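Trainee: sequence isn't available, so here's the structure alone:
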């Protein structure tokens, strides 16, 4: 059986980096979504208005409040998923892309 091209440690590291990038890019949307879920139907704001309200109240860093604990959950999952994906490509003899 072929070996992983990068080795398991580097593959896990690259998966974690990819997870960190995706988490940082999408986390503000998650904050706005949670804010929308907590609003009452009678006073519901649009997603854009909710985002503006969050930034007005706490600045841009408010859009990233809670990113660290969320990353602690996402990074291992992304790393392991990437490793398993690469490993299964080898096991199933799938062409490299």
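Mentor: Received the coordinates, thanks. If you're wondering where the values come from, they're calculated on a predicted model, not measured in any experiment.
Trainee: contacts and neighbour counts: CA atoms only from here.
Mentor: Will do.
Trainee: so what's the residue most central in space within the chain up against?
Mentor: For the chain, residue 23 is the residue whose C-alpha lies nearest the centre (Cα atoms, centre = their mean; 2.5 Å). Residue 23 is in contact with 71, 74, counting by Cα atoms under 8 Å, 6 or more residues apart in numbering.
Trainee: now do the helices in the protein.
Mentor: 8-38, 47-58, 67-91 (DSSP state H).
Trainee: same for the last one, what does it pack against?
Mentor: This points to helix 67-91. Here helix 67-91 touches helix 8-38, going by 3 or more Cα pairs under 8 Å, 6 or more residues apart in numbering; DSSP states H and E.
Trainee: now the helix it packs on, how far from the chain's geometric center?
Mentor: 2 Å (Cα atoms, centre = their mean, to the nearest Å).
Trainee: take this one as well and set it beside the first:
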């Protein structure tokens, strides 16, 4: 686990990654799958939803709006990027001692 956390910390230092931890204390989030918000220069936003053994591209404006809201609510409940990195560093230190 220590190597995995160290790898996440390394990736978070790059210019293209933002890491936010959603602690268990935030409660159940209700997101049934992982989603990726896809923004394009010449097309409307889309969502890629992924579950066990399946993936789906969602382009319906109403469904994209609902997924975006769900993402925004998760992001608001999560630790800030700075707090998340601090939490990960603390967890890493605990694992190494």
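Mentor: Perfect, thanks for sending it. Predicted model only: the values in this text are computed from it and were never measured.
Trainee: let me see the TM-score of these two.
Mentor: Superposed pair, TM-score by TM-score structural alignment, normalised by the length of the first structure: 0.31. Supporting alignment: 61 aligned residues with a Cα RMSD of 5.2 Å.
Trainee: re earlier: how far away is the residue nearest to the centre of the first structure from residue 52 of the first structure?
Mentor: Using Cα to Cα, to the nearest Å, one gets 21 Å for the distance from residue 23 of the first structure to residue 52 of the first structure.
Trainee: buried sites along the helix or strand harbouring residue 87 of the second structure?
Mentor: Per DSSP states H and E: residue 87 of the second structure is located in helix 81-96. Of the residues in helix 81-96 of the second structure, 84-85, 87-89, 92 count as buried by neighbour count, 16 or more other Cα atoms under 10 Å.
Trainee: of those, closest to residue 11 of the second structure?
Mentor: Distance to residue 11 of the second structure, by Cα to Cα, is smallest for residue 85 among the buried residues of helix 81-96 of the second structure, at 11.0 Å.
Trainee: enumerate every residue touching residue 37 of the second structure.
Mentor: Counting by Cα under 8 Å, 6+ apart, residue 37 of the second structure has contacts 45-48, 68.
Trainee: now those residues as TSV including neighbour count, secondary structure and distance to residue 12 of the second structure?
Mentor: As requested, the contacts of residue 37 of the second structure are exported to TSV (neighbours: other Cα atoms under 10 Å; DSSP: H, G, I helix; E, B strand; the rest coil; distance: Cα to Cα, whole Å):
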residue	neighbour count	secondary structure	distance to residue 12 of the second structure
45	17	coil	24
46	21	strand	25
47	21	strand	23
48	16	strand	22
68	18	helix	22
